[in-house]
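# Take a look and give me a structure for this.
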Amino acid sequence: MTENHSKHRQQAEVAFGKTQSQLFERQRAIEDLNSIVIARNEKTQRLREARLAKELQDSMATAEKPAVKRSKKPTKRSA
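Now for the predicted structure:
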């Protein structure tokens, strides 16, 4: 069964279809961008945690080492 619609109705249907497809495309693009932002934030957090853990480990290793005494070497002075 086919429905016969007026020319104005058909034009409105086509315009509505175009608007809907643009809306869906825009929503898909926004979702893609949001997923990229979320992935970037998660990676940044992982890297930050790894850096802080390494800094803590380095500071603990430095605190455990005995202080090295340096002797002063005489410097040559020109007259």
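# CA only for contacts and neighbour counts going forward, please
Will do.
# in this protein, which spans are helices?
Applying DSSP state H to the chain gives helices spanning 7-64.
# Spatially central residue (nearest the centroid) of it, please.
The chain has residue 40 as the residue nearest its centroid, 2.1 Å off, counting by CA atoms, centre = their mean.
# From residue 21, how far off is it?
Here residue 40 is placed at a distance of 29 Å from residue 21 (CA to CA, to the nearest Å).
# Check residue 32 too.
Plainly put, residue 32 is 16 Å away from residue 21 if you go by CA to CA.
# do the same with residue 30
Taken as CA to CA, the span from residue 30 to residue 21 is 14 Å.
# before we move on, what about residue 51?
Counting by CA to CA, the separation of residue 51 from residue 21 is 45 Å.
# And residue 2, by the same measure?
Taking CA to CA, one finds residue 2 at 24 Å from residue 21.
# Let's compare: structure for the following, please.
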Amino acid sequence: MTENYSKLRQQAEAAFGKAQSQLFERQRAIEDLNSIVIARDEKTERLREARLAKELHDSVTSATKLTSKRARKS
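Next comes the predicted model:
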């Protein structure tokens, strides 16, 4: 079925298509940025947890060493 539209209608359809494609591009860019932000936040959280675990391990180790040194001196 071939439909003949007026020139004004064709221009409106073209403008609408362009606006839609720009909207989709903008949404895709926003989604890409959001995924980058989410990935960065997840990595930051993993690094924070690793740092806290290391600090806890180091403090337990130093406390153990201090206790063993005191026990040897007594």
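# TM-score of the superposed pair?
Comparing the two superposed chains by TM-score structural alignment, normalised by the length of structure 2, the resulting TM-score equals 0.87, with 68 aligned residues with a CA RMSD of 1.2 Å.
# what's the neighbour count on residue 13 of structure 2?
Taking other CA atoms under 10 Å as the neighbour definition, residue 13 of structure 2 ends up with a count of 13.
# same question, residue 59 of structure 2
Neighbours of residue 59 of structure 2 (other CA under 10 Å): 12.
# Can you find the partner of it in structure 1?
Residue mapping for residue 59 of structure 2 onto structure 1 gives residue 59, with TM-score structural alignment as the criterion.
# For that match, list the residues it contacts.
By CA atoms under 8 Å, 6 or more residues apart in numbering, residue 59 of structure 1 lies in contact with nothing.
# so how far is residue 50 of structure 1 from it?
Taking CA to CA as the measure, residue 59 of structure 1 falls 14 Å from residue 50 of structure 1.
# Check residue 56 of structure 1 too.
In this structure, residue 56 of structure 1 and residue 50 of structure 1 are separated by 10 Å, where distance is defined by CA to CA.
# likewise residue 5 of structure 1?
Per CA to CA, residue 5 of structure 1 is found 65 Å from residue 50 of structure 1.
# ok, now residue 39 of structure 1?
According to CA to CA, residue 39 of structure 1 and residue 50 of structure 1 sit 17 Å apart.
# do the same with residue 17 of structure 1
According to CA to CA, residue 17 of structure 1 and residue 50 of structure 1 sit 50 Å apart.
# ditto for residue 11 of structure 1
Distance from residue 11 of structure 1 to residue 50 of structure 1, counting by CA to CA: 59 Å.
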